[in-house]
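Asker: Provided below for reference: sequence and predicted model.
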Amino acid sequence: MSVTYDDVVAARELLADIAVRTPVVRSHVLSETVGGPVLLKCENIQRSGSFKLRGAYVRLARLSAEECARGVVAASAGNHAQGVALAADAVGAKSVVFMPNGAPLPKVAATRGYGADVVFAGQTVDAALAGARQRAEESGAVFIHPFDHPDIVAGQGTIGLEIVEQCPDVRTIVVAVGGGGLAAGIGLAAKSVRPGVKVIGVQAERAAAFPASLAAGHPIAVEPSSTMADGIAVGRPGDLTYPLVAEYVDQVVTVTEESLSRALLLCLERSKLVVEPAGVAGVAALLDHPHAFEPPVVVVLSGGNIDPLLLSKVLRHGLIAAGRYLAFRIRLPDRPGALAVLLDELADMGANVQDIVHERMAARLHLDEAEVLLQLETRGPEHCDDVLGRLRAAGYTLIFT
């Protein structure tokens, strides 16, 4: 199997009345960080909430009438599921989607809302893939791979065509990498038009199969650890996508959970964009290595489908990573007024108490001790250091867990 520039152009024609030509918006804060223009390619507002509709529709639109009649089956943590379900509805095919146990409920609900039957299988995308393949073999339905098919790669590559048109002087494109379909398609399309452009792939540190695979010269399977970036938690590069990424992607870097949460917070707070953790991987890479990317830079925000409960957790995580949120235990004498004195100290320092738990009866405490679990909002890292320093100077014992 192979993919060519002409395949991407043909895919664009198929998608003309289906996919949205998503905007690019300038991020002033990231532009200041990098020292040149940084633009965000907003696939988080694509139909179905991510770029996945592009490849899924191209794949399904090229099925024969007999194949459509047999139906399609897919596997996904959520975004490919929604893309396949919406594409299947558009071409009139029945769809069944296998999802890992614990897949975000909004993604499950949206997939069903587009008309697909959802089946839960295993704890990972790879386990769901195995279940989907088995169902396809048993039922005769057409298996729609999330990334390892020429039509999928060509569909995702249409983003690369849009980027070079919307930002003709682009020097660097930064894109999240899971199985490699998005990065492969964008790299192929963009470099066919602008050979000098650099394409940087970004993986979550806890689910990074490409760096080891590229070093070895062939796809290597890894066991993904739990990561908030579930959309790119893929254990093995595709047989089709691996050589394309090796040829068209200049470098693959990794980012931590802390960097992902800070990037999500920045997109929400400064750009007013709701993006899922996998979708902000490129932004996280810019925050980690601001001078490693030659501007103008275009960062692909690949998806915006995030569970509100996860969003609240990630935002808190991001506030901690940004030094604007403190959580710790503090020991104080168990006597009347001791808690009031502590709270007065915090108020005097300008720290905003978000939550407080006062504990007096615990085996770890002496009879004359109490312990308070505090969650504080601060103005930033320097303010955090000031608060902690003043509490210690006042004689309090601080415990971080």
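Answerer: Perfect, I can see it now.
Asker: okay, CA-based contacts and neighbour counts for the rest of this
Answerer: Will do.
Asker: contacts for stretch 43-57?
Answerer: With CA atoms under 8 Å, 6 or more residues apart in numbering as the contact definition, stretch 43-57 has outside contacts at 15, 19-20, 22, 79-80, 82-84, 86-88, 144, 146, 151-156, 158, 274-275, 279, 300-305.
Asker: Please list all residues in contact with the residue nearest to residue 228 when sequence neighbours are not counted.
Answerer: Among residues not flanking residue 228 along the chain, residue 277 sits closest, at 6.1 Å (CA to CA, 6 or more residues apart in numbering). Going by CA under 8 Å, 6+ apart, residue 277 touches 228-230, 260-261, 264, 306.
Asker: Give me the subset of those lying in helices.
Answerer: The subset of the contacts of residue 277 located in helices under the criterion DSSP state H comprises 260-261, 264.
Asker: next up, a second structure to put side by side with the first:
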Amino acid sequence: MSATTISSPVPIPCVADVEAAARRIAGVAVRTPLVFSPILSERTGARVFLKPETLQRTGSFKFRGAYNRMVQIPEAARAAGVVACSSGNHAQGVAASARLLGMPAVIVMPHDAPALKRDRTRALGAEVVGYDRRTEDRDAIARAIAQERGAIVVPPYDDPHVIAGQGTVGLEIVQDLAALGLVPDLVAANVSGGGLVAGIALAVKAQAPGARVVACEPAGFDDHARSFRSGVRERNPEPSGSFCDALLAPTPGALTFEITRPLVGEGASVTDAEVARAVAFAFLELKLVVEPGGAVALACLLEGRLGVSGGTAVIVLSGGNVEPETFIRCLAA
């Protein structure tokens, strides 16, 4: 198993950047509710809230970061458009932002991405370019397209503006809890490249420094947890193999890891079977549709991997773009 040293050529965002992002996306992104869950609170002995980003534009938190990055592109540079790499949720966030801003968009997506996500990306007006996860370098493909067209690359996570946009999830969590006279003791979020959990950590730790922020991953793709233990960016041994398609980045981002190593430093993981049960639980008990990659933090809670006892916990449901066939298999589990 190989490791990668930390090297970030771009500035690290701070909570002020998250607050600025919140102003930019206000009225465009959905301010998703913070929902108290009696059943999860009774089950865990904690005061449990859910942050359902399944209700966000395009069905995931990804719209926040994409729009915050793209709305800052100067008008004169927008005609050349943007390029992004994604298995589906960032793709839709970029495509929707491009449509709102009147920009063309090209998305480099793996051939094994869910058809639902590919189709919705195209329906939003983006051009989709496929690639093989095992044999091709998606970043190289995106760079070549950007160079040819003069387009701007919008990274899925390793970008300060994208991270700041995702951090508005954490900002809203802190603000909505404060309105109830509460502070978070734990916030658990799903993690792939780390943009969401890094942004959340920036926002949450600024207001609640004692809170635990936990990075939740599929078993076998726990590169963040291993990286926290070793102190360097570890790579996953395989590029695919979990049905949590939204969470299969090969390694933590260089920029995101600089944020999460000191502010998060803790990971939890669950198997696909445990995730399937969480997807079913969300539907049957919480009345929410959550995709596998969006349900990993919930699965960690249900399986007792978060060490929750007492206090106030927030579980981020990061996305709800699940294919019907996959959803049915989860319910059958």
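Answerer: Happy to help now that I have it. This structure is a prediction, so every number in the text was calculated from the model and none was measured.
Asker: Give me the TM-score for these two chains.
Answerer: After superposition, the two chains reach a TM-score (TM-score structural alignment, normalised by the length of the second structure) of 0.91; 317 aligned residues with a CA RMSD of 1.6 Å.
Asker: Which position in the second structure pairs with the residue nearest to residue 228 of the first structure?
Answerer: Residue correspondence to the second structure (TM-score structural alignment): residue 277 of the first structure is matched to residue 292.
Asker: can you map out the helices along the stretch 101-250 of the first structure?
Answerer: Assigned by DSSP state H, counting those that start in this stretch, the stretch 101-250 of the first structure shows helices spanning 105-113, 125-139, 150-166, 181-193, 210-216, 241-248.
Asker: of these, which approaches residue 344 of the first structure most closely?
Answerer: Judged by CA to CA, the one of the helices of the stretch 101-250 of the first structure that comes nearest to residue 344 of the first structure is helix 105-113, at 42.2 Å.
Asker: rewinding a little: now the ones in helices among the contacts of residue 277 of the first structure: which count as buried?
Answerer: Among these, the ones that count as buried by 16 or more other CA atoms under 10 Å are 260-261, 264.
Asker: Now tabulate those in CSV and tack on distance to residue 197 of the first structure.
Answerer: As requested, these are exported to CSV (distance: CA to CA, whole Å):
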residue, distance to residue 197 of the first structure
260, 25
261, 28
264, 26
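Asker: Selection in ChimeraX covering whichever of the contacts of stretch 43-57 of the first structure are buried, please.
Answerer: Only the buried entries of those go into this ChimeraX selection, using 16+ other CA under 10 Å:
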select :15,19,22,79,80,82,83,84,86,87,88,144,146,151,152,153,154,155,156,158,274,275,279,300,301,302,303,304,305
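Asker: Looking at the contacts of stretch 43-57 of the first structure, which are in strands?
Answerer: Among the contacts of stretch 43-57 of the first structure, DSSP state E puts 144, 300-301 in strands.
Asker: Return the member of the residues you listed nearest to residue 345 of the first structure.
Answerer: So of these, ranked by how close each gets to residue 345 of the first structure (CA to CA), first place is residue 301, at 42.5 Å.
Asker: Would you mind measuring from the alignment partner in the second structure of that closest one to residue 199 of the second structure?
Answerer: In the second structure, residue 301 of the first structure lines up with residue 317, judged by TM-score structural alignment. Remark: distance between residue 317 of the second structure and residue 199 of the second structure (CA to CA, to the nearest Å) = 15 Å.
Asker: same thing with residue 210 of the second structure?
Answerer: 17 Å.
Asker: before we move on, back to that, can I get the helices of the stretch 101-250 of the first structure in a markdown table including distance to residue 71 of the first structure?
Answerer: Output for the helices of the stretch 101-250 of the first structure, formatted as a markdown table (distance: least, CA to CA, whole Å):
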| stretch | distance to residue 71 of the first structure |
| --- | --- |
| helix 105-113 | 15 |
| helix 125-139 | 9 |
| helix 150-166 | 17 |
| helix 181-193 | 23 |
| helix 210-216 | 32 |
| helix 241-248 | 25 |
